[in-house]
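J.: Mind looking at a prediction? Sequence and model below.
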Amino acid sequence: MTAGTVAQAITRAHRNEWARVVAGLARRFDDLDVAEEAAAEAFAAAAERWPREGVPANPGGWLVTTATRKAIDRLRRESQRDARHQAARFGYDASPAEPTGPVEDDRLRLIFICCHPVLASQARVALTLRLLGGLTVAEIARAFLVSETTMARRITRAKAKIKAAGVPFRIPGPDDVRERLAGVLAVVYLVFNEGYLASAGDDPVRSDRTDEAIRLGRLLRTLLPDDGEVTGLLALMLLTEARRSARVSRTGELVTLDEQDRGAWDRALIAEGNALVQERIEAVAAGAAPGRYQLQAAIGVVHTAAPSARDTDWSTIVALYGRLVLLDPSPIVRLNRAVAVAEVDGPSVGLAEVDRLGAGLDGYHAFHAARADLLRRLGRSGESRTAYDRAVELAGNPAERAYLTRRRDQLAG
């Protein structure tokens, strides 16, 4: 087996098994630090031993066994020879079993732990991206537009708060589920986005992360089948995932929505997403108020329903974004609305709205990319080039950088 083949196997194992290993260790040892560090040590051992010994027939089982031994060794080194240590050492847990809830999945339970109310909203998202999504601290820092040091401290403090609060490893009761649900949905969606268009790394698309987010979305819908936002998020992810195969060209460049081959879209995913949105439309007609994910899913339906980019119903999209801004007036939502406004009222109107958001989005590459495109459409090539330069500088995704670089280089003069 070549070194390249082994490296690919390790990468694949990390993508497929990291969340499962961490979640299983967290349940067994009731300690997030132990779980994360033992999992990391197991993958380091794989990188050292698999090139010599070969890739095991069951990589996931090998990693779980190795990580468990690493965790026990750590507890032994720290002289934590309490009941938890002894139980783990001999392969059983002598304490009364915690109820696990209606969904038997360690990863889903770990999400609810990471989204405990003792944590601030951003800490919940960061912790889950680290423990469930397997993102590095640097990748999470880029997503939050903060330094790596700041993010490392945030994650460390979050784990310490979870430990100090004595949060049990189980899905909470119905009342607690409702309280934590918004944070859980935000985390799942960020994991999805990090896979659909990765913020860093050599791979522009990480299908393992989009698959994991959709899997978690389906589990949440099983847990809460009548919740509109759970349904809306699943629909949104399905409708977005349906376009993934057309998102990046063969040369590794981002293909924007207006240039994508719509014949390559996954019609089965679109049909499933449309059915979920239709279900929520009927609920809204009966008096339910749509939430942010339901509105974004409705926008996705409008995009996927258009046979070509020129046939897109931009007026409806602007109206939906108008309702979304009332629920979530964040600068990014308002930026998306401004881009849609430019399609209805022209680039000068859209640019005016985009420029009003500048103070809060200077470190966000999509803000500069939107400005660059609108300035290009207005014939202001010099300003457009400057905006493209800033967008390329900030973009962490290689496919986006390639696209933005080409668009900049096509400018006249």
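T.: Sure thing, it's come through. Numbers count the residues shown, from 1 in each chain.
J.: contacts, neighbours, all on C-alpha from now
T.: OK.
J.: Just say helix, strand or coil for V191.
T.: Following DSSP: H, G, I helix; E, B strand; the rest coil, V191 is assigned to helix.
J.: The stretch 1-150 of the chain: helices as residue ranges?
T.: 3-29, 32-53, 59-77, 83-89, 106-114, 121-131, 137-144, 148-165 (DSSP state H, counting those that start in this stretch).
J.: Nearest to L361, out of those helices?
T.: helix 137-144 (11.8 Å; C-alpha to C-alpha).
J.: Any buried residues in that closest one, and which?
T.: V137, A138, E139, I140, A141, R142, A143 (16 or more other C-alpha atoms under 10 Å).
J.: Could you export the helices of the stretch 1-150 of the chain as TSV, including distance to F367?
T.: TSV is the format used below for the helices of the stretch 1-150 of the chain (distance: least, C-alpha to C-alpha, whole Å):
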stretch	distance to F367
helix 3-29	30
helix 32-53	35
helix 59-77	41
helix 83-89	50
helix 106-114	30
helix 121-131	21
helix 137-144	14
helix 148-165	22
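J.: Out of those, which gets nearest to S315?
T.: helix 137-144 (30.3 Å).
J.: Pull up the gap between A40 and I10, please.
T.: 12 Å (C-alpha to C-alpha, to the nearest Å).
J.: Likewise for P331?
T.: 39 Å.
J.: swap in G61?
T.: 13 Å.
J.: between these two, who's got more neighbours?
T.: The residue with more neighbours, out of G61 and I10, is I10; 20 against 13, by other C-alpha atoms under 10 Å.
J.: if I pick that one, what's in contact with it?
T.: F43, A46, A47 (C-alpha atoms under 8 Å, 6 or more residues apart in numbering).
J.: count of neighbours near the last one?
T.: Meaning A47. Quick note: A47 (other C-alpha under 10 Å) scores 17 neighbours.
J.: do the same with the first one
T.: Counted with other C-alpha under 10 Å, the neighbours of F43 add up to 23.
J.: any idea how far it is from V21?
T.: 10 Å.
J.: Also the last one?
T.: The gap separating A47 from V21 is 16 Å, by C-alpha to C-alpha.
J.: how about the helix or strand hosting A182: buried residues?
T.: Here A182, judged by DSSP states H and E, is contained in helix 174-196. Using 16+ other C-alpha under 10 Å as the test for burial, helix 174-196 gives 177, 180-181, 183-196.
J.: Which strands or helices does it pack on?
T.: The helices and strands touching helix 174-196, judged by 3 or more C-alpha pairs under 8 Å, 6 or more residues apart in numbering; DSSP states H and E, are helix 106-114, helix 121-131, helix 207-223, helix 228-241.
J.: hold the first one in mind and look at this next one:
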Amino acid sequence: MRILDLLGVPVRAGFFRDDQASIRAGATHDGFLYSDAPLTPGFRAVREPGMAVSLMLLLEDGRVALGDCAEVQYAGAGGRSTLIDPDRLLDEAVRGLRPALVGREIDGFRPLAEEIDAALVDGGPISLPLRYGISQALLDAAAQAAGVTMAEVVRDEYDTGVELAPVPIYAQSGDDRYSTVDKMILKRVDVLPHGLINTIDGKLGRRGELLLEYVAWVRDRILHLRVDDYAPVIHVDVYGTVGLIFDGDLDAVADYLARLAKEAAPFHLRVEHPVDAGDREGQIAAYVALRRMLASRGAAVELVADEWCNTLDDIRAFLAASAADMIQVKTPDLGGVGNTIEALLDVRRAGFGAFCGGTCNETDVSARVSAQIAMACGADQVLAKPGMGVDEGLMIVGNEMTRTAALARTRSLRAAQTD
């Protein structure tokens, strides 16, 4: 199966891109928007529509393989790349990718994907969003050429040894932190609610009291609404704000997280990015210390690494130091999806929680690819994306995994009968 052409078009992302620095500094809400000036370079406003570019590989049999270039919601924060410029990205695709791909034979995914991920344009590496999008399209093309799902391609080419089955889904609430929890409970979401605890006043509290109340409310709401023995994991993302209210005092942070775990009981608690140390080395050191402190307190809470744990090298550095209980593999930050696959497998082999994450600001295409990769790598959880509405992300990711598992199972049964 040869590639006849590469097309690219700007498309809508599933949410918005937000200036995290301004929001964490207390930017004033103006309806859904913010009225303050942005602080992060590249932003014209604190909240802007998300940008994405869809890449289409035209194959010689008339089929089309898709991949979407996406940016994270908090672009430019925590060591991440800056905002997508669709015009610049399309120009880069035409000059750098199209000549390298047109006429190439698709007889698998991994070798060609690794070649493109390492390619240079104008003497430098291809931009992360472009590598993310084109690698999705190459995986789609490889699956179509072989007549199998993308998950089967990943499982076989990377020898993951995983049975293809849906993995636990993590849903995120956005600012609507209460009614969306009811949705999650009714739909029996495995991991909830995210909470978007990205400001101190109004969400965390100057002494952390608002988050303590919120976690207790989530616990009570689960107990009130659940049927049978439904017991989701409570996972909150606090964007480094806990460290801010305690002025970086890790002992105080550990005491607070231990209190938070007691409020969550009988449900298991995960806390994402409790402190922000400002760089990778500092973040690793802080997490190592926090894990030790939490263990000494017997606190039933897991630390989830996100900011400053962006690239494959970053993830391997966190793993080498045992600097988290769970690693979010934030898919757009790793460039080609081959790096996402490698990262998830590395995390699993190291014995830590493998979270196939990403951002609400992705697209339906990248969400489906992420879902199949999460299955093929045996991830411990996958993000429901895109968007912050809960229902749409759950549908896209959940249905993709259900369909993929059924197809792979049927193919395996038929192969066994033939043998």
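T.: Cool, the structure landed. Just so it is clear, the structure is predicted and the values come from calculations on it, not from any experiment.
J.: Can you give me the TM-score here?
T.: Remark: TM-score between the superposed chains equals 0.28 [TM-score structural alignment, normalised by the length of structure 1]; 193 aligned residues with a C-alpha RMSD of 7.3 Å.
J.: what about R24 of structure 2, how many neighbours?
T.: Residues near R24 of structure 2, counting by other C-alpha under 10 Å: 17.
J.: show me where the stretch 51-200 of structure 2 has helices.
T.: Taking DSSP H, counting those that start in this stretch as the criterion, the stretch 51-200 of structure 2 carries its helices at 86-92, 98-101, 110-117, 128-146, 150-157, 179-186.
J.: Leaving out chain neighbours, which residue sits closest to F318 of structure 2?
T.: I284 (6.2 Å; C-alpha to C-alpha, 6 or more residues apart in numbering).
J.: Please point out which parts of the host helix or strand of that neighbour sit buried.
T.: Here I284 of structure 2, judged by DSSP H and E, is contained in helix 280-297. By neighbour count with 16+ other C-alpha under 10 Å, helix 280-297 of structure 2 contains the buried residues R280, Q283, I284, A286, Y287, V288, A289, L290, R291, M293, L294.
J.: distance between the ends of stretch 224-234 of structure 2?
T.: 15 Å.
J.: Now for structure 2: which strand has the highest residue count?
T.: strand 3-18 (DSSP state E).
J.: isn't there a strand covering V236 of structure 2?
T.: Yes: according to three-state DSSP, V236 of structure 2 belongs to a strand.
J.: So what's the residue count around the closest residue to it other than its chain neighbours?
T.: Closest residue to V236 of structure 2 apart from its sequence neighbours, by C-alpha to C-alpha, 6+ apart: H194 at 4.3 Å. By the criterion of other C-alpha under 10 Å, H194 of structure 2 has 22 neighbours.
J.: cool, L55 of structure 2 as well?
T.: Other residues near L55 of structure 2 come to 26 when the count uses other C-alpha under 10 Å.
J.: burial measure for the residue nearest to it when sequence neighbours are not counted, as a count.
T.: Closest residue in space to L55 of structure 2, ignoring its immediate chain neighbours: G8 at 4.4 Å, by C-alpha to C-alpha, 6+ apart. When neighbours are defined as other C-alpha under 10 Å, G8 of structure 2 has 20 of them.
J.: Let me know whether G8 of structure 2 touches M56 as I believe.
T.: Yes: in terms of C-alpha atoms under 8 Å, G8 of structure 2 counts as a neighbour of M56; the distance is 6.2 Å.
J.: can you tell which of the helices of the stretch 1-150 of structure 1 is closest to L238 of structure 1?
T.: helix 106-114 (19.0 Å).
J.: Give the other helices and strands that the closest one contacts.
T.: With contacts taken as 3+ C-alpha pairs under 8 Å, 6+ apart, helix 106-114 of structure 1 sits against helix 3-29, helix 121-131, helix 174-196.
J.: and with 7 Å instead?
T.: Helix 106-114 of structure 1 sits against helix 3-29, helix 121-131, with contacts defined as 3 or more C-alpha pairs under 7 Å, 6 or more residues apart in numbering; DSSP states H and E.
J.: Make TSV out of the ones you listed and add distance to L351 of structure 1.
T.: As requested, those are exported to TSV (distance: least, C-alpha to C-alpha, whole Å):
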stretch	distance to L351 of structure 1
helix 3-29	40
helix 121-131	30
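J.: Highest mean neighbour count across these, which stretch is it?
T.: When these are scored by mean count of other C-alpha atoms under 10 Å, the highest mean neighbour count falls to helix 121-131 (a mean of 24).
J.: can I get the helices of the stretch 51-200 of structure 2 in JSON lines with distance to G50 of structure 2 and mean neighbour count?
T.: Shown next, in JSON lines, are those (distance: least, C-alpha to C-alpha, whole Å; neighbours: other C-alpha atoms under 10 Å):
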{"stretch": "helix 86-92", "distance to G50 of structure 2": "11", "mean neighbour count": "16"}
{"stretch": "helix 98-101", "distance to G50 of structure 2": "25", "mean neighbour count": "16"}
{"stretch": "helix 110-117", "distance to G50 of structure 2": "24", "mean neighbour count": "17"}
{"stretch": "helix 128-146", "distance to G50 of structure 2": "13", "mean neighbour count": "25"}
{"stretch": "helix 150-157", "distance to G50 of structure 2": "26", "mean neighbour count": "22"}
{"stretch": "helix 179-186", "distance to G50 of structure 2": "22", "mean neighbour count": "18"}
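J.: Adding distance to H235 of structure 2, write those out as TSV.
T.: As requested, the helices of the stretch 51-200 of structure 2 are exported to TSV (distance: least, C-alpha to C-alpha, whole Å):
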stretch	distance to H235 of structure 2
helix 86-92	33
helix 98-101	41
helix 110-117	33
helix 128-146	27
helix 150-157	26
helix 179-186	12
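J.: For F355 of structure 2, which of those is the nearest?
T.: Ranking these by proximity to F355 of structure 2 (C-alpha to C-alpha) places helix 150-157 first, at 16.5 Å.
J.: Next, the angle from that closest one to helix 128-146.
T.: 90 degrees (axes from the mean of the first three to the mean of the last three C-alpha atoms, to 10 degrees).
J.: Can you tell me which helices and strands helix 150-157 of structure 2 packs against?
T.: helix 128-146, helix 364-377.
J.: Nearest to I234 of structure 2 among these would be which one?
T.: That would be helix 364-377 among these, by C-alpha to C-alpha, at 20.2 Å.
J.: Measure how buried R219 of structure 2 is and give me the count.
T.: As a measure of burial, R219 of structure 2 has 19 neighbours, counting by other C-alpha under 10 Å.
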